[in-house]
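Asker: have a look at this fold, sequence not included:
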């Protein structure tokens, strides 16, 4: 039996203790994930709470396969809730179509050269649009086609925004002294 399987089964029976245990087990990481999108802690807390409400409402339809499937589903809910929050707050910028031929900047970060906190801090400084697309593509693994559909933009705009996000991230990291490790 997987680590969270029994807890999920108990949550399906509306066991409040199990729901609290699941929340406590995942809320920290999911809060951090939401912070990458919404940027303000109080907003991220609200998004996490709304995401968990949606999770618990949809739990009867969830087919538990393993701990990974649970975490993937929770992350997807939180990303969607974050994007919905940004739309409601009108914080998602209006993207304009961009030239699809615009080159992409490759981000190369040797695993030993920059600590995770430095990268995380730099990502948080990106403008909302750049940060959103960077997170969806690089961190969450969405394709440009999926991002375009989710944000109702063109694939070229998604690629362009990612390119600009990477360039800005590279600049931010260089300003912090990470240029000696090669191309970022």
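Answerer: It's in. Every value quoted in this text rests on a predicted model; they were computed, and no experiment measured them.

Asker: drop to CA atoms for contacts and neighbour counts, all remaining ones
Answerer: OK.

Asker: could you pull out the helices in the protein for me?
Answerer: Along the chain, counting by DSSP state H, helices occupy 5-12, 16-38, 41-58, 67-88, 116-125, 128-134, 144-151, 155-175.

Asker: could those be laid out in a markdown table, adding distance to residue 101 and mean neighbour count?
Answerer: Below are the helices of the chain laid out as a markdown table (distance: least, CA to CA, whole Å; neighbours: other CA atoms under 10 Å):
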| stretch | distance to residue 101 | mean neighbour count |
| --- | --- | --- |
| helix 5-12 | 47 | 17 |
| helix 16-38 | 27 | 18 |
| helix 41-58 | 35 | 18 |
| helix 67-88 | 27 | 17 |
| helix 116-125 | 25 | 15 |
| helix 128-134 | 18 | 24 |
| helix 144-151 | 14 | 16 |
| helix 155-175 | 8 | 21 |
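
Asker: in addition, the following structure is provided for comparison:
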């Protein structure tokens, strides 16, 4: 059954705040693919990533009244998706952080390791969860190391270490893929 809206002035947000199923369906369809991509960048298993997205949409629709229109609705909802992924990872205790690199070394290599091109999702899927979470929060979400350390309940040094290691691992994976491609083409 298709629902028609009488008042054309009503926007999607006001309809969402009224808990209208048709508005929820529209919002879901507009954002599900993007949010699944976000979730997949944190949770490597597709089924677990889908579960996180479903739970996030439930939270979005349940708490839509708390959105104050101070920013972008999609950005607010994306933050809920990210938080749901982080909560999932924390609850499964599958992430271990290692703090054994001198943070001063990180600053030295920072500029060198930030500017390479890669197919993000394929490479991110190959990172350990701890690396991927810090990388996503820092690079994709734009969080500071202080925010990351508070969000993940880790030290500032561990946040910097994990980012450094993530970038190094991404670089190694990328160059290995390039080397493999070059070898495949030379055999043809």
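Answerer: Sure, I can see it. Not measured: the values here are computed from a predicted model.

Asker: overall similarity of the pair, as a TM-score.
Answerer: With the length set by TM-score structural alignment, normalised by the length of the first structure, the two chains reach a TM-score of 0.84; 167 aligned residues with a CA RMSD of 1.9 Å.

Asker: picking that back up, turn the helices of the first structure into JSON lines, including distance to residue 108 of the first structure.
Answerer: Compiled in JSON lines, these are given as follows (distance: least, CA to CA, whole Å):
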{"stretch": "helix 5-12", "distance to residue 108 of the first structure": "38"}
{"stretch": "helix 16-38", "distance to residue 108 of the first structure": "20"}
{"stretch": "helix 41-58", "distance to residue 108 of the first structure": "29"}
{"stretch": "helix 67-88", "distance to residue 108 of the first structure": "25"}
{"stretch": "helix 116-125", "distance to residue 108 of the first structure": "12"}
{"stretch": "helix 128-134", "distance to residue 108 of the first structure": "14"}
{"stretch": "helix 144-151", "distance to residue 108 of the first structure": "20"}
{"stretch": "helix 155-175", "distance to residue 108 of the first structure": "9"}
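
Asker: closest one to residue 96 of the first structure among those helices?
Answerer: helix 155-175 (6.6 Å; CA to CA).

Asker: residue 77 of the second structure reaches residue 61, doesn't it?
Answerer: No. With contact defined as CA atoms under 8 Å, residue 77 of the second structure does not reach residue 61; the gap is 9.5 Å.

Asker: circling back: quick one, which of the helices of the first structure is nearest to residue 98 of the first structure?
Answerer: Of all the helices of the first structure, helix 155-175 comes closest under CA to CA, at 5.0 Å.

Asker: so which elements touch that closest one?
Answerer: Here helix 155-175 of the first structure touches helix 116-125, helix 128-134, helix 144-151, going by 3 or more CA pairs under 8 Å, 6 or more residues apart in numbering; DSSP states H and E.

Asker: as a markdown table, the ones you listed with distance to residue 89 of the first structure would be great.
Answerer: Listed next are these as a markdown table, based on distance: least, CA to CA, whole Å:
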| stretch | distance to residue 89 of the first structure |
| --- | --- |
| helix 116-125 | 18 |
| helix 128-134 | 12 |
| helix 144-151 | 15 |
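
Asker: show me the contacts for the spatially most central residue of the second structure.
Answerer: For the second structure, the residue nearest the mean C-alpha position is residue 38 (4.2 Å; CA atoms, centre = their mean). Counting by CA atoms under 8 Å, 6 or more residues apart in numbering, residue 38 of the second structure makes contact with 78, 81-82.

Asker: what's the counterpart of it in the first structure?
Answerer: Aligned by TM-score structural alignment, residue 38 of the second structure pairs with residue 33 of the first structure.
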